[in-house]
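Novice: Prediction below, plus the sequence it came from.
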Amino acid sequence: MSKPPLLEMRGICKRFPGVVALDNVCLTVSEGEVLSLCGENGAGKSTLMKILGGVYQPEEGELLVDGKPVKIENVTDSMALGIGFIHQELNVLENLDIAANVFLGREPLVSPFKLIDRKKIHADTIPLLKRVGLDVPTHKRLGELPIAQQQMVEIAKALSLNARILIMDEPTSSLTLTETDKLLELIAGLRKQGVSIIYISHRLGEVDRCSDRVEVLRDGKNAGGLTRAEISHDSIVSKMVGREIKSVYTPSGATVTAGFLKVRNARSSRFPKQQVSFDAARGEILGFAGLVGAGRSEIVKAMCGLDEHGCAEVSLGNESLVIRKAGDAIGHGIFLVPENRREEGLVTAMSVRENITLPDLPTYASAGLIRKNRETKVANEQIAALRVKTPHAETLVRNLSGGNQQKVVIGKWLAMGPKVLILDEPTRGIDVGAKAEIYKLMRELAANGAVILMISSDMEEVLHVSDRVAVMHEGRITGVLDRGDCNEKNVMQLAVGRPVAAAKSA
């Protein structure tokens, strides 16, 4: 008799008001297997994993562990079954040390005064850190570690709970290429130790590298699985979107007005001694590349009045602008879609309608009162134009998938007619189908005369979408590459501060 799968989810159904999130979904995971779960935003991946994590309960279906039916009614039940969750947004306390984070809420106590046994938690943390390949003192404050090492601590915490199944949700979204390689090596090591991994990522190259199998969801249903031999970029995309995704780069068909946007002597609080200057044309997409921490986000925040100690001289056409705060930039038609959409781009407790109209409320007011019918009309137009998957405009933004939240952030600025649209990591955590839609939208905006600035850490995205690429290193632009010179080698050379003959000065 063959050994049953470690985990089975059979006929799982989950409904929310107006939405069938999961419809008869099945999933199996064997011991020591890396199963990648793929699908477009809104396909049901997060809902399925929240059922496994005890956050939601299904209306129909059953769960089995080691072939035996189980009930997961809360997070504690999930943890007791050996299920650990590594979230995209890490669940750590940066003010505590590593050992305190690993045993948070489960601290061993010393009698008779019920004091925390600090010596024991540090001693017990050492082998856990060794298991994940992290060589740092357990007394080190977590906030002093880079994101990649904080993530390793989160994995160590899950292993301290004797986790048999680790769910990793977009674990590399904030990691560099080197850090990503280390994480994939760790996954391979955990697999050999018998730990099962459910890996959720929109970076299909990583899925190809680490997976034993792939299961694809589409519109809340199983769209099919792929064995190790069947896994490829094209096969995953085909099952995810049910349609062909063509090459994303489209040559600009716009009338390009060179130097329409001029930024001079921009300085950020992070790199106060570095001055950055660049031009961008109407009708083009200017990509900004560089390693994490190169200062790309800081420069655009300085030019938008979002850096209290930063500054920049900005002009549009022949007009010099005075930008001291975010409202000044918005008033001139310069809009920023920030990297952290949930904290900086949205009010998640508000509806889609309210988020889309929030930056421009006077337009929707009459006699000092907001006219909801005006808001609803514009919100519905943006929902339709951007293909936002939502039951209606009154749905709370926090109930949308990450990709659809990003579309709402973009939609609120589109409703105001941008002259300059800055997109910082516009497709982070977004599926391949939604990416293609956002790229098409960027190209259409450029064709209609907008200046598009795109900051991205995704090399493929930078090379396939940009008309030109400005590369930054340690707070300065090391060179600008024309379309014909945009390749991975040139970008990486400039990103590490080395000159490239084809690069032009900013």
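Specialist: Done, it's in.

Novice: can we go C-alpha only for contacts and neighbour counts from here?
Specialist: Will do.

Novice: From what I see, residue 279 and residue 259 are in contact.
Specialist: Yes: the pair residue 279 and residue 259 qualifies as a contact (C-alpha atoms under 8 Å) at a distance of 5.0 Å.

Novice: mind listing the strands for the stretch 201-350 of the chain?
Specialist: Along the stretch 201-350 of the chain, the segments classed as strands by DSSP state E, counting those that start in this stretch run 213-218, 221-227, 257-267, 276-282, 285-290, 311-316, 319-321, 334-337.

Novice: Pick the most buried one from those.
Specialist: Compared across the strands of the stretch 201-350 of the chain, strand 285-290 shows the largest average neighbour count, a mean of 26 (mean count of other C-alpha atoms under 10 Å).

Novice: Give me the distance between that strand and the centre of its chain.
Specialist: Averaging C-alpha coordinates over strand 285-290 and over its chain gives two centres that are 18 Å apart (C-alpha atoms, centre = their mean, to the nearest Å).

Novice: A further structure is provided below for comparison with the first:
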Amino acid sequence: MRGITKTFPGVRALEDVTLTVQEGEIHAICGENGAGKSTLMKVLSGVYPHHAYQGEITFAGQPCRFAGIRDSERRGIVIIHQELALAPNLSVAENIFLGNERATRGLIDWNRTHAAAADLMRRVGLAESPATQVLDLGVGKQQLVEIAKALSKKVRLLILDEPTAALNDEDSAHLLDLLRGLRDQGITCVIISHKLNEVMAVADRVTILRDGRTIATLHIADDQVTEDRIISGMVGRDLDHRFPPRTPSVGDEVLRIEDWTVHSPTQHGRVVVRGARLSVRRGEVVGLAGLMGAGRTELAMSVFGHSYGTNISGRVVKDGRVIRVRNVGEAIAHGIAYATEDRKRYGLNLIQDIARNISAAGLRKLARRGWVDDKEEYRVAEGYRSSLNIKAPSVASVAGNLSGGNQQKVVLSKWIFTDPDVLMLDEPTRGIDVGAKYEIYTIINRLADEGKAILLISSELPELLGLCDRIYTMAAGRITGEVPRAEATQEGLMALMTQEQEAAP
């Protein structure tokens, strides 16, 4: 790719970008949110047709001008987006060959379809039946279905956009091993990833983008590349410390939950949280660590106005007295807020502007005789845009057009506007680049310094160790440990997070 320039109304997303990928390598593309990574790959894969950008693409020695995705797929270029494009109510086999059916005289040959699907599933390490519905698979296995689908199209260049963003450690390791295997088979892979440890582990070379421009392409082995070197290229400066400094000033207990038990709303008889007990003090950042399925999100959501679970029992004690939080409105009224891990589905209205998103949970503060004061709404939103450094032309900008880091700042603004005493943050930096993470960390520290009680749920142990004053661990729905920051290590936390047999009833 040479001289690639792509412009959207009012924004130049790519400017004179050059990318060279060698046959049979794993090539990583790194950069902050908004650097142009996904846009560049959409150009390469034909999502943006040739008339919508400037520049040249050469593939396997031949110049290419793609009018759409089908053109690029005919050449063997296949992209797997971060938001998986599968039909959940169809089977694995149907998804693998959707739009690429195995047919004879216009009729689908189901024996041939299932046999071919089974062969592709074996190649990617998926042991399920080809007749399994995709909705019955976890995210990690759905990712494998996407790769099998790409292999069915005789892929030569496979592009993966944040392939491990929603995966646990085990599924991520399996996917990275699969990419190495595809490389050994001669398939070239391009991955976009914020997880620099995975880039270092699997990639042969890495290209760094910043502000829509190519900064450098580095050979990881020959150039002795480090994570710090990649970060420096991404953000344009050295980050000597991944976490901003903070001197804790911890006050009185604000929130305590006791003997908290929650039953699953969909699986009869399954207990997702059992007898949990934890507390958070004013000005304190408390971590909640656990593997996928441990019950962390279920715990937070059930405390937040019973927005998850059924047959909930236990006590919530706020400022020394027992309170009832039967719905989200009561939770907000009691000064409790919860920022969801899925900001796009539950945290934001993506087709609304920034101002409306920020005011959504606190409309009563803006209402005058039942009508929202638009001018005050705009003024409040502008204040948060400035104080949280939300990068957008104005608060009239649509939330869905923002980068992941800026979307997360809008989510935080929405809940800060409710003036909570307790702020539960569920995976607040998931899918966010390292520079934006630092900004989010700074906001978390600022909230704690203002006396807010923070409960931080995170799958990244270094993040918990770098931010939290205390860390609780969960396994199989139970709290299995409480560790002060000074005594916490990744190994120790992991040991507590894997005590499933001890935690089980």
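Specialist: Thanks, I have the structure now. Owing to the predicted nature of the structure, the values given are computational and were not obtained by experimental measurement.

Novice: follow-up on the earlier one: what's the closest of the strands of the stretch 201-350 of the first structure to residue 16 of the first structure?
Specialist: Comparing the strands of the stretch 201-350 of the first structure by their distance to residue 16 of the first structure (C-alpha to C-alpha), the top pick is strand 221-227, with 15.2 Å.

Novice: By how much does the closest one deviate from the second structure on average?
Specialist: Here strand 221-227 of the first structure, set against the second structure after superposition, deviates by a mean of 1.4 Å using mean C-alpha distance after the TM-score superposition for the first structure.

Novice: In the second structure, what range does that strand match?
Specialist: Against the second structure, the aligned range for strand 221-227 of the first structure is residues 213-219 (TM-score structural alignment).

Novice: hmm, who's touching that stretch?
Specialist: The contact list for stretch 213-219 of the second structure (C-alpha atoms under 8 Å, 6 or more residues apart in numbering) reads 14-19, 35-36, 204-209, 225, 233.

Novice: Pick the one among those closest to residue 72 of the second structure.
Specialist: Among the contacts of stretch 213-219 of the second structure, residue 19 lies closest to residue 72 of the second structure (C-alpha to C-alpha), at 16.9 Å.

Novice: Quickly find the element holding the equivalent of the closest one over in the first structure.
Specialist: Aligning on TM-score structural alignment places residue 19 of the second structure opposite residue 27 in the first structure. Assigned by DSSP states H and E, residue 27 of the first structure belongs to strand 19-29.

Novice: That strand packs against which elements?
Specialist: strand 7-16, helix 45-52, strand 221-227 (3 or more C-alpha pairs under 8 Å, 6 or more residues apart in numbering; DSSP states H and E).

Novice: hmm, back to that, report how many residues lie close to the match of residue 19 of the second structure.
Specialist: 18 (other C-alpha atoms under 10 Å).

Novice: Test my guess that it contacts residue 8.
Specialist: Yes: here residue 27 of the first structure lies in contact with residue 8, judged by C-alpha under 8 Å, at a distance of 5.8 Å.

Novice: In contact with the corresponding residue of the first structure for residue 408 of the second structure, which residues?
Specialist: Alignment note (TM-score structural alignment): residue 408 of the second structure maps to residue 406 of the first structure. Applying C-alpha under 8 Å, 6+ apart, we find residue 406 of the first structure in contact with 341, 426, 427.

Novice: What subset of those is buried?
Specialist: By neighbour count, with 16 or more other C-alpha atoms under 10 Å, the contacts of residue 406 of the first structure hold 341, 426, 427 as buried.

Novice: Can I get these in CSV including distance to residue 68 of the first structure?
Specialist: Putting these into CSV (distance: C-alpha to C-alpha, whole Å) gives the following:
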residue, distance to residue 68 of the first structure
341, 41
426, 43
427, 40
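
Novice: Can you give me the distance of the aligned partner of residue 361 of the second structure in the first structure to residue 16 of the first structure?
Specialist: For residue 361 of the second structure, the aligned position in the first structure is occupied by residue 359, per TM-score structural alignment. Residue 359 of the first structure is 29 Å from residue 16 of the first structure, where distance means C-alpha to C-alpha, to the nearest Å.

Novice: Which residue of the two possesses the greater neighbour count?
Specialist: residue 359 (15 against 9).

Novice: I'd assumed residue 412 was in contact with that one.
Specialist: Yes: using C-alpha under 8 Å, residue 359 of the first structure is in contact with residue 412, at 7.3 Å.

Novice: Not counting sequence-adjacent ones, nearest residue to residue 468 of the second structure?
Specialist: Excluding its sequence neighbours, the residue lying closest to residue 468 of the second structure (C-alpha to C-alpha, 6 or more residues apart in numbering) is residue 285, at 4.9 Å.

Novice: quick one: that neighbour and residue 384 of the second structure, what's the gap?
Specialist: Residue 285 of the second structure is 22 Å from residue 384 of the second structure, by C-alpha to C-alpha.
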